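In: no sequence on hand, only this structure:
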């Protein structure tokens, strides 16, 4: 989870590979209307997000009995994460976070992504960080994707639910 530009896709893929779990790109679950709205520079509202979150939740639920999966999805609000947890109660959130200038630079360097840097303000305004009672961890996104992934893996291994 995290705002656009934090590396959810890259780190998610690396985490899935390291954990030998299937990976899904959360953006692929958006209906065409959501993609068009974001491409036009218009932030999504909750009504736009509910069907998307339900589709992501379905994917997670379908993998719960198979050992799980990794999906990159913004999950910016507590209510969004609650909805995903309702579908997949064992979900653990990895909140990728970093300094705004770093995230802006990464967004500006992306090519071929529908999410314009102009929507970063709305992402930060919407963001509700993980709360103490939520299963998850916070990982700083400075450094290479491999370094970020290693920090995430180390933190996941320390979680009581990780079985270690």
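Out: Thanks, I have the structure now. These numbers come from a predicted model, not from an experiment.

In: please make it C-alpha for all contacts and neighbour counts, starting now.
Out: OK.

In: how deep is residue 101 tucked in, by neighbour count?
Out: Neighbour count of residue 101, defined by other CA atoms under 10 Å: 9.

In: and it, which helix or strand is it part of?
Out: Per DSSP states H and E: residue 101 is located in helix 100-109.

In: now do the helix or strand just after that helix: everything it contacts.
Out: Counting by DSSP H and E, the next helix or strand C-terminal to helix 100-109 is helix 120-126. Contact with helix 120-126 is made by 3-4, 43, 76-77, 104, as judged by CA atoms under 8 Å, 6 or more residues apart in numbering.

In: ok, back up a step: buried stuff in the helix holding residue 101?
Out: Across helix 100-109, burial judged by 16 or more other CA atoms under 10 Å covers 103-104, 107.

In: most neighbours of all the contacts of helix 120-126, which one?
Out: Counting neighbours by other CA under 10 Å, residue 3 comes out on top of those with 26 neighbours.

In: isn't it up against residue 74?
Out: Yes: checked against CA atoms under 8 Å, the pair residue 3 and residue 74 is within contact range at 5.9 Å.

In: please compare the first structure with the one that follows:
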């Protein structure tokens, strides 16, 4: 495994729906020259249908989804690649499945108020997550603890400012484009 000062092979951009995981993740990946994956694409169709119908997912619904993302992280890292993956990862247990003790995978937590995120969700018409489920997401959210070594950024800023903050906290610069 990589040391703490080593550039991670994967960044998991986490937060509740509407916090900007996909937007920030895509821009961060672009800035770093890494591949971007939206965790939503790893959901089985049954999960998407359930959320589209306005029903919150259970832990039983989430385990196969989280394991599929963890498997992709392992594949990326084993291949010597780097990726930014957007995934809600709301509970510590979910993040433990994704990271499973690796020190070359980092969590980036997009922190914002429920009011700010609700306003953003209300403006979105194209996403399968109904704004009414935001309350359940905040109820489920367990903010990353210091021993998870997260990068925490406020989402009450421009996309570029948020990405700049993430890159600064990670100590990643132009040299991070190279493969491990």
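Out: Nice, I can see it. Remember, predicted model here, so these are calculated numbers, not experimental data.

In: mind listing the helices for the second structure?
Out: Secondary structure of the second structure (DSSP state H): helices located at 21-32, 45-52, 59-78, 92-99, 114-123, 134-140, 159-170.

In: which one, of those helices, ends up nearest to residue 146 of the second structure?
Out: Judged by CA to CA, the one of the helices of the second structure that comes nearest to residue 146 of the second structure is helix 92-99, at 11.7 Å.

In: quick revisit: for the buried residues of helix 100-109 of the first structure, which one is nearest residue 137 of the first structure?
Out: Once CA to CA is applied, the member of the buried residues of helix 100-109 of the first structure that ends up nearest residue 137 of the first structure is residue 103, at 18.9 Å.

In: from residue 16 of the second structure, how far off is the residue mapped onto the closest one from the second structure?
Out: Under the alignment by TM-score structural alignment, residue 103 of the first structure pairs with residue 117 in the second structure. Here residue 117 of the second structure is placed at a distance of 8 Å from residue 16 of the second structure (CA to CA, to the nearest Å).

In: can you find the partner of residue 161 of the second structure in the first structure?
Out: The equivalent of residue 161 of the second structure in the first structure is residue 147 (alignment by TM-score structural alignment).

In: tell me how far that match lies from residue 153 of the first structure.
Out: 10 Å.

In: again with residue 130 of the first structure
Out: Distance from residue 130 of the first structure to residue 153 of the first structure, by CA to CA: 18 Å.

In: ok, residue 119 of the first structure next?
Out: Taken as CA to CA, the span from residue 119 of the first structure to residue 153 of the first structure is 29 Å.

In: pretty sure residue 40 of the second structure contacts residue 87?
Out: Yes: judged on CA under 8 Å, residue 40 of the second structure makes contact with residue 87 at a distance of 7.1 Å.

In: give me the more crowded residue out of those two.
Out: In this view residue 40 of the second structure and residue 87 are compared by other CA under 10 Å, and residue 87 has more residues nearby, 27 against 17.

In: find the nearest non-adjacent residue to the alignment partner in the first structure of that one, please.
Out: By TM-score structural alignment, residue 87 of the second structure lines up with residue 73 in the first structure. Closest residue in space to residue 73 of the first structure, ignoring its immediate chain neighbours: residue 26 at 4.7 Å, by CA to CA, 6 or more residues apart in numbering.

In: what is the burial count for the one you found?
Out: Neighbour count of residue 26 of the first structure, defined by other CA under 10 Å: 21.

In: corresponding residue for it in the second structure?
Out: Under the alignment by TM-score structural alignment, residue 26 of the first structure pairs with residue 39 in the second structure.

In: residue contacts, that match?
Out: Each residue near residue 39 of the second structure by CA under 8 Å, 6+ apart is listed here: 69, 85-88.

In: again, but for residue 47 of the second structure
Out: Residues counted as contacts of residue 47 of the second structure (CA under 8 Å, 6+ apart) are 57, 61.

In: now for residue 157 of the second structure, how many residues are close by?
Out: When neighbours are counted by other CA under 10 Å, residue 157 of the second structure registers 10.

In: now swap in residue 64 of the second structure and tell me
Out: Close neighbours of residue 64 of the second structure, defined as other CA under 10 Å, add up to 14.

In: now for it: what does it line up with in the first structure?
Out: Aligned against the first structure by TM-score structural alignment, residue 64 of the second structure finds its counterpart in residue 51.
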